[in-house]
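*Asks:* How does the following fold in three dimensions:
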Amino acid sequence: MRQNGIHHVTAIAGPARRNIDFYTRTLGLRLVKKTVNFDDPSTYHFYYGDEAGHPGTVLTFFPWEHAAPGRLGIGETQETVFRVPEGSVGYWTHRFIEHGVSHDALEKRFGETVLAFKDPDGMRLALVAVPGIENEPAWTTGEIPAEHAIRGFHSASLLLADATPTGAILTDVLGFTEVAREGTLVRYKAGDTAIGGIVDLRAAGNFMRGRSGAGTVHHIAFRAENDAAQGEMVKRLAENHGIHATEQKNRDYFRAVYFREPGGLLFEIATDDPGFAVDEPAALLGQALKLPRFLESRRPQIEAVLPEVA
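*Replies:* Sure, this is the predicted structure:
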């Protein structure tokens, strides 16, 4: 069965070393790729995920050492949400207290227990307690035991003036179906996709618009099984909604097209293949700086300007 849902989320961060430390040590994600922004190779592009960086588990960052803080507002991803086992919420609450992570009190959304928190740049994140996922595979570190480890994305919530036009893109193009409403939130689900299968839209009317910067999401990417599936989505987007995506761009680990959805967010459609082991062994993911072929000849100059991250 074709899997739709979230492929990855890409955000903007401040100092690179701090970003790696928080996501690999505090949250226990695996750094599955250390490369550069293909369009601006003077900055890193970090990919964090599960052991292999499967679609639906990957949060990526462009870290700029002196990036100004962004501002949450209309036309942005409001919150990026991870799955944890139902019995792990207490563990994570204590861990956040011990590590000085800014977090909110537990709350309920759509009947699920949610622990919202922020990373060092103020990016809005959350953990959702999901029953029955204790035996799913999990990347573990020396600090975080397997029974409490993060298991991919639960969802992303988008802040919009009007949720209806964006909902039409989710349902007609990206393979989602509206499944619930709660207050100003409208929940969409991508079939039986368990990891990264939910998008929540929050209609906020004339709230102020967001400002890009550290702590904000740059774009959200949705899954396409292959080039053919991606092409079908692009065609439907143009024919049914009058929105034209970019030409396909080879990002080495997936092939991507981009477009602005009606609410102003930058959306990407990314192929599931070939994955992150295409240019280094799976056991060594994220250890070496990997460059696309067209930048390899510039490696000395690129390495000279990138900050040391060890």
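
*Asks:* Only C-alpha atoms from now on, for both contacts and neighbour counts.
*Replies:* Noted.

*Asks:* can you pull the contacts of residue 2?
*Replies:* Contacts for residue 2 (CA atoms under 8 Å, 6 or more residues apart in numbering) come out as residue 225.

*Asks:* Quickly find the element holding it.
*Replies:* Using DSSP states H and E, residue 2 sits in no helix or strand.

*Asks:* Next: residue 47.
*Replies:* Assigned by DSSP H and E, residue 47 falls within strand 40-49.

*Asks:* tell me which strands and helices that strand is in contact with?
*Replies:* Here strand 40-49 touches strand 30-37, strand 58-63, helix 299-305, going by 3 or more CA pairs under 8 Å, 6 or more residues apart in numbering; DSSP states H and E.

*Asks:* angle of it against strand 30-37?
*Replies:* Strand 40-49 runs at 160 degrees relative to strand 30-37, counting by axes from the mean of the first three to the mean of the last three CA atoms, to 10 degrees.

*Asks:* Okay, buried residues for strand 40-49 please.
*Replies:* Using 16 or more other CA atoms under 10 Å as the test for burial, strand 40-49 gives 41-49.

*Asks:* got the contact list for that strand?
*Replies:* By CA under 8 Å, 6+ apart, the residues outside strand 40-49 that reach it are 16, 23-24, 29-37, 53, 57-64, 152, 302, 305-306.

*Asks:* Please give the structure of this sequence too, so both can be compared:
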Amino acid sequence: MTRHGIHHVTAISGEARRNVDFYTRILGLRLVKRTVNFDDPGTWHLYYGDEAGQPGTILTFFPWAQSAPGRQGVGELHETVFRIPQAAIGFWTHRLLASGVEQETRTERFGETVIAFRDPDAMRVALVALPGIESEPGWATADIPAEHAIRGIHGVTLMLEDGARTGAILSDVLGFAETAKEGNVVRYQAPGTAIGGVVDLRSVGGFLPARLGRGSVHHLAFRAADDAEEAAMVQRLAENHGIRTTEQMDRNYFRSVYFREPGHVLFEIATDIPGFAVDEPAESLGTVLKLPRGLEKHRAEIERVLPELA
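*Replies:* I've put the predicted structure just below:
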């Protein structure tokens, strides 16, 4: 059955070791893939997710230690929100405090309790406490029990000048439907998709445009089951919205096309196949550097320049 929703979020971080420490030790995500930026092989591309690395759980980073800080503003993915069981909210409030992570005042959004904070590069992250997800599998770490573990991405918030045209693409092409409004935020959800199923569009005026840099989200990827579904989405995007994508690009673990949506956020459509276990066993995901075939002959040189992760 086709599953729509978010495939992954890709962001820019600073120092790689600090990024790994925050997302694996403090937040308890699994490092499911160590590879490189295919366009800049001297830079890591790190993928974090759940135990299986399933679509909708994946947050990835390009760690560029010398990059200038980004500027938040209009035309960007403003915040990435992860799912936690409702009973785990006390655990996470205490854990973030004990780890020196400053939290914003706890808030309610669309009837859900949210803890918002920033990662070490000032990227906006949040946890949303949801009932009924306790039975979903959780990736346990040395000090995060499975019952409190993060259960994938809940959704994202985009900050836009006017979200109407973006909303039309979410509804017509990407499998979402408008479900609620709260102030200047319109919620879109992918029916039948619990993990990675929410996109909130926050329409604001008079803000400076966002500037890409350290702590910024580079792009937002949406799911397509396979190449045929991706091609159908590309065709619909062109015919109904006058937007053309890039040619399909093979990213080893999925095949992708990219386009700039009307609010200027970079969108990707990524196939669910072949997945992260295509080049290493599921039980040992993310333990060694994996390279695309064309870069394998340069492995020694690449390993020499990549920063240490631990």
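
*Asks:* quick one: which of the helices and strands packed on strand 40-49 of structure 1 is nearest residue 71 of structure 1?
*Replies:* Taking CA to CA, strand 58-63 is the member of these nearest to residue 71 of structure 1, at 16.5 Å.

*Asks:* For that closest one, give me the average deviation versus structure 2.
*Replies:* In the superposition against structure 2, strand 58-63 of structure 1 averages 0.2 Å from its aligned positions (mean CA distance after the TM-score superposition for structure 1).

*Asks:* who touches that strand?
*Replies:* 7-16, 19, 37, 43-50, 152-153.

*Asks:* Please give the element, helix or strand, for the residue lying closest to residue 249 of structure 1 once chain neighbours are set aside.
*Replies:* What sits nearest to residue 249 of structure 1 in space, not counting adjacent residues and going by CA to CA, 6 or more residues apart in numbering, is residue 256, at 5.2 Å. Assigned by DSSP H and E, residue 256 of structure 1 belongs to strand 255-260.

*Asks:* related to what we said a few turns ago, tabulate the helices and strands packed on strand 40-49 of structure 1 in CSV, adding columns for mean neighbour count.
*Replies:* Below are these laid out as CSV (neighbours: other CA atoms under 10 Å):
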stretch, mean neighbour count
strand 30-37, 22
strand 58-63, 25
helix 299-305, 12
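
*Asks:* now these as TSV including distance to residue 132 of structure 1?
*Replies:* Output for those, formatted as TSV (distance: least, CA to CA, whole Å):
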stretch	distance to residue 132 of structure 1
strand 30-37	23
strand 58-63	21
helix 299-305	44
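
*Asks:* Between those, which one is closest to residue 244 of structure 1.
*Replies:* Judged by CA to CA, the one of these that comes nearest to residue 244 of structure 1 is strand 30-37, at 23.6 Å.

*Asks:* The residue nearest to residue 249 of structure 1 touches residue 248, doesn't it?
*Replies:* Yes. Counting by CA atoms under 8 Å, residue 248 is a contact partner of residue 256 of structure 1 at 5.4 Å.

*Asks:* Please say which of those two ends up with more neighbours.
*Replies:* Remark: of residue 256 of structure 1 and residue 248, residue 256 carries more neighbours, 23 against 15, as counted by other CA atoms under 10 Å.

*Asks:* which residues touch the more buried one?
*Replies:* Shown in contact with residue 256 of structure 1 (CA under 8 Å, 6+ apart): 248-250, 268-271.

*Asks:* List the members of those that persist in structure 2.
*Replies:* Retained in structure 2 (both residues aligned by TM-score structural alignment, their matches' CA atoms under 8 Å) from these: 248-250, 268-271.
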